[in-house]
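1. With the input below, show me the fold.
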Amino acid sequence: MPAKENDRSSLVQVQFLTVAEVASMMRVSKMTVYRLVHSGELPAVRVGKSFRVPEKAVHAYLQNAYFDAG
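-> A predicted model of the protein is given here:
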């Protein structure tokens, strides 16, 4: 499969979440999500004036954010 077709098929499979959905999942405010996006800690795509965050990026962020208190 040519590279362009492969890139397109992988993009079709990406599930995007709104900032409000991410905030709800993480149980934080929307402002906290915006801070994570603007700091580069959470990747996002700008669609018009709003952001969409790849669902896999949220899961990856949460996996890396676990704190071991032991």
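2. switch to C-alpha atoms for all contacts and neighbour counts from now on
-> Noted.
3. Give me the buried positions along the helix or strand harbouring S24.
-> In the assignment (DSSP states H and E), S24 maps to helix 19-26. Within helix 19-26, the residues that count as buried by 16 or more other CA atoms under 10 Å are V19, A20, E21, V22, A23.
4. Secondary structure class of V14, three-state.
-> Following DSSP: H, G, I helix; E, B strand; the rest coil, V14 is assigned to coil.
5. for comparison, sequence B:
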Amino acid sequence: MQRIADDRVVLTIEEAAQRLGIGRTTMYALVMSGEIRSVTIGRLRRVPVRCLTEYVNSLLADDTAATAA
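-> All right, here's what the predicted structure looks like:
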């Protein structure tokens, strides 16, 4: 298993999936649907680390709202 450097600002789709502990196909689906934001650098698709944090925070907020209701 490859170790992801913690100081990087952007990750590949595969690295972002690994960071979240999900499959590559699921990660691609989340990026293509816009649920997880990504950027294009040249011809490469990259996921900013902060966008992973935003996604997880949105899941937590949704869960908190559903639990409160």
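6. Just give the TM-score of the two.
-> Aligned and superposed, the two chains score 0.68 in TM-score terms (TM-score structural alignment, normalised by the length of structure 2); 56 aligned residues with a CA RMSD of 1.9 Å.
7. Reformat the buried residues of helix 19-26 of structure 1 as TSV; add distance to Q63 of structure 1.
-> Converted to TSV, those look like this (distance: CA to CA, whole Å):
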residue	distance to Q63 of structure 1
V19	19
A20	20
E21	18
V22	15
A23	16
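8. what's the mean deviation for the helix holding S24 of structure 1 versus structure 2?
-> For helix 19-26 of structure 1, the mean deviation from structure 2 after alignment is 0.9 Å (mean CA distance after the TM-score superposition for structure 1).
9. What residues in structure 2 pair up with that helix?
-> Mapped onto structure 2 using TM-score structural alignment, helix 19-26 of structure 1 spans residues 13-20.
10. if we can go back for a sec, show me which of the buried residues of helix 19-26 of structure 1 is closest to G40 of structure 1.
-> Of all the buried residues of helix 19-26 of structure 1, G40 of structure 1 sits closest to V19, with 14.4 Å by CA to CA.
11. Perfect, that will be all.
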